[in-house]
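**Q** Next input, structure requested:
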Amino acid sequence: MVSAKEKAQKIIDENGVVVFSKSYCPYCRSSKALLNDLHAKYFLMELDEVDDGAALQDALEEITGQRSVPNIFISQKHIGGNSDLQAKKSQLNGLLKTAGAI
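**A** Down below sits the predicted model:
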């Protein structure tokens, strides 16, 4: 059986842009809105809607040192959370192009 850490890493490795989110989180909504406004393609995992969400969140903390959501990756690099993504607004088009997301 695949561990939560292996599963999270596989998702990160196989997708240009990944947002680990919770459906009710306002910061997650803000990040998704920004990416949607840019018409970015991204892999979305709502941790509160999957059976292993808690385990994945623990695994993400191991991988990144960040426990909070959203937990965002672009081109397999950990970007951080919503404030980190918003702070990169000016570079986002370039980052998303490099990731093949737009």
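**Q** all contacts plus neighbour counts: C-alpha atoms, from now on.
**A** Will do.
**Q** Give me the contact list for stretch 42-51.
**A** Identification of contacts with stretch 42-51 by Cα atoms under 8 Å, 6 or more residues apart in numbering yields 15-23, 53-54, 56-57, 101.
**Q** now the strands for the chain?
**A** Using DSSP state E, the strands of the chain run over residues 17-21, 43-46, 71-74, 77-80.
**Q** Of all those, which one is nearest Asn93?
**A** Closest approach to Asn93 among these (Cα to Cα): strand 71-74, 11.3 Å.
**Q** Now the second one, please; I'll put the structures next to each other:
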Amino acid sequence: MDKVMRLASENGVMIFSKSTCCLCYAVNVLFQEIRVSPYVHEIDQDPEGREMEKALLRMGYNVPAVFIGGKLIGSTNEVMSLHLRGSLVDLLKPYMGKF
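**A** You can find the predicted model right below:
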């Protein structure tokens, strides 16, 4: 849990992902199209990945788990819902265009 929260607080837009997850890929592409470069942490490439995944599950989410400004936004459904309502861009404005 500590590593998850530390990484989320250190990075403006943070996605905990798995390299083989198509939903993770879709969320990452969405952020790129919005012109936001998230920090993507592939938990399946991290020796502590299983513990990180358990921590995310305790928070109520699996990958992709998206944090913006240190706050857990949610997974694919929450991110896409925010995007369809037009609210995602507002949350991401401070991070837009930073490549």
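**Q** Superposed, what's their TM-score?
**A** Overlay of the two chains. TM-score (TM-score structural alignment, normalised by the length of structure 2): 0.87; 94 aligned residues with a Cα RMSD of 1.2 Å.
**Q** quick revisit: ok, of the contacts of stretch 42-51 of structure 1, which one's closest to Ile72 of structure 1?
**A** Val19 (4.7 Å).
**Q** corresponding residue for that closest one in structure 2?
**A** Residue correspondence to structure 2 (TM-score structural alignment): Val19 of structure 1 is matched to Ile15.
**Q** now stretch 75-87 of structure 1: how far from the chain's centre is it?
**A** Computed by Cα atoms, centre = their mean, to the nearest Å, the chain-centroid distance of stretch 75-87 of structure 1 equals 8 Å.
**Q** can you give me the end-to-end distance of it?
**A** End-to-end span of stretch 75-87 of structure 1 (Cα to Cα, to the nearest Å): 17 Å.
**Q** Check the contacts of stretch 42-51 of structure 1 and tell me the two furthest apart.
**A** Using Cα to Cα, those span at most 27.1 Å, a distance reached by Ala54 and Ala101.
**Q** Comparing the two, which shows the higher neighbour count?
**A** Ala101 (21 against 13; other Cα atoms under 10 Å).
**Q** who touches Leu56 of structure 2 in this structure?
**A** By Cα under 8 Å, 6+ apart, the contact list for Leu56 of structure 2 reads 1, 4, 62-63, 65.
**Q** ditto for Val19 of structure 1
**A** By Cα under 8 Å, 6+ apart, the contact list for Val19 of structure 1 reads 32, 42-45, 70-73.
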